[in-house]
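Undergrad: No letters, just coordinates:
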């Protein structure tokens, strides 16, 4: 799952970034409507979080723009504006939910999970391959019913590979997934992340294998148990 946060307060943006990435979701965080518009042109987000008071305009104009472009991405408004009119206006222009500042971060994450579950059945359904089960909404990874501890970076790669199982995923696409964590990507970052992911999954008998396709990328496939 990849989220877009549009919030001009650096302090709140940093705090929410920590919470969101801690929940295992990928995030792009920007502070203006212009930056959000540019990001949404090239990336398909699962949830957009928008503050209404932005330095280059009202967040409602961004919501209207997204809806005018045909986007059905769930939108959660985060704002200090508390009047009924503000809430009604935000919902009428296309927002799906509204959260008043200051808010409890446990409730914030719960609202995000709820919207992610409604973001499209094909994206929110659990993915199963081999003995592994992945829940995109919660980010949980299980093998034989037991939770497998996995880092957010590894989880983002696993989800990408699972959604394209039995197909080669180019290395460049994995680099884009890693970049959502706001860290500079080193030349061997993908190889290191894939290596760590293999070490997580192989000992627990997940029944899947990540193959390196030289010059192309990586392929995830199911490994049948021998009789």
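TA: Here it is on my side, so go on. Predicted model only: the values in this text are computed from it and were never measured.
Undergrad: make it CA atoms for all contacts and neighbour counts henceforth
TA: Fine.
Undergrad: Which strands or helices does whatever helix or strand residue 77 lives in pack on?
TA: Assigned by DSSP states H and E, residue 77 belongs to strand 75-79. Using 3 or more Cα pairs under 8 Å, 6 or more residues apart in numbering; DSSP states H and E, the elements in contact with strand 75-79 are strand 47-51, strand 97-100.
Undergrad: ok, and here's another one to check against it:
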């Protein structure tokens, strides 16, 4: 840090994010930082930063009142952090799942939703709505290794589905073959179906 900037920034305080808060996820840690920044006045949002697992608040000495107010916001947010909803990108990082898996498991009920949140994208008029998740439920899924279990279940279900499809295809082929065979047999037993005068033709012995 340049000497001039070092002299300018004199008020510094740091907080270490615990595993209970981050759940071992750097994405979750960044999400906590963004939550804190959203609660601070816009002019001071850049005063708080994330250095690894440490949140660092730094302001000039002449901003002592603002510094103390911001420090209170940080401390309060960290107290609430263990219960803050887990958003999609965070749960994907915590549980090591793909976006497609999150959608599938959410749809079939294995991944319990804690409700939805609607936000406006920065600099845009469009809003987006997404599901959020209860931290305790996410932590339970992590501890039980649920994601790996679900992947095994999905693989087994997929294999079973392929077997059923192959069996149905086989039945369909056999049905078509049986119909063709029956049609061929009918043709042999009745060589001239619908031909008038066949009986007389046969009696005259013209076929002998």
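TA: Looks like it arrived, so ask away. What you are looking at is a predicted structure, and each value in this text was computed from that prediction instead of being measured.
Undergrad: Mind telling me the TM-score for this superposition?
TA: With the length set by TM-score structural alignment, normalised by the length of structure 2, the two chains reach a TM-score of 0.28; 99 aligned residues with a Cα RMSD of 5.4 Å.
Undergrad: Provide the angle between the direction of the helix or strand that the strand holding residue 77 of structure 1 is followed by and the direction of strand 75-79.
TA: The helix or strand immediately downstream of strand 75-79 of structure 1 is helix 84-92, counting by DSSP H and E. Calculated by axes from the mean of the first three to the mean of the last three Cα atoms, to 10 degrees, helix 84-92 of structure 1 forms an angle of 160 degrees with strand 75-79.
Undergrad: So which residues of structure 1 form strands?
TA: Secondary structure of structure 1 (DSSP state E): strands located at 2-6, 26-30, 47-51, 53-54, 57-58, 75-79, 97-100, 127-129, 132-134, 141-143, 146-147, 168-170, 208-213, 217-222.
Undergrad: I meant structure 2, not that one.
TA: Using DSSP E, strands in structure 2 cover 9-16, 48-51, 54-60, 116-120, 127-131.
Undergrad: Could you dump those into a markdown table and include mean neighbour count and distance to residue 141 of structure 2?
TA: Shown next, in a markdown table, are those (neighbours: other Cα atoms under 10 Å; distance: least, Cα to Cα, whole Å):
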| stretch | mean neighbour count | distance to residue 141 of structure 2 |
| --- | --- | --- |
| strand 9-16 | 15 | 25 |
| strand 48-51 | 18 | 27 |
| strand 54-60 | 19 | 26 |
| strand 116-120 | 11 | 19 |
| strand 127-131 | 12 | 17 |
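Undergrad: Mind checking these for the one nearest to residue 26 of structure 2?
TA: strand 48-51 (10.0 Å; Cα to Cα).
Undergrad: Which other helices and strands does the closest one contact?
TA: helix 26-39, strand 54-60.
Undergrad: May I see the ones you listed arranged in JSON lines, with distance to residue 200 of structure 2 as well?
TA: Shown next, in JSON lines, are these (distance: least, Cα to Cα, whole Å):
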{"stretch": "helix 26-39", "distance to residue 200 of structure 2": "93"}
{"stretch": "strand 54-60", "distance to residue 200 of structure 2": "106"}
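Undergrad: Determine which of these approaches residue 167 of structure 2 most closely.
TA: helix 26-39 (45.7 Å).
Undergrad: packing partners for that closest one?
TA: Using 3+ Cα pairs under 8 Å, 6+ apart, helix 26-39 of structure 2 sits against helix 19-22, strand 48-51, helix 64-80, helix 88-95.
Undergrad: most tightly surrounded among those?
TA: helix 88-95 (a mean of 19; mean count of other Cα atoms under 10 Å).
Undergrad: what's the angle from that one to helix 26-39?
TA: Going by the same axes, to 10 degrees, helix 88-95 of structure 2 makes 150 degrees with helix 26-39.
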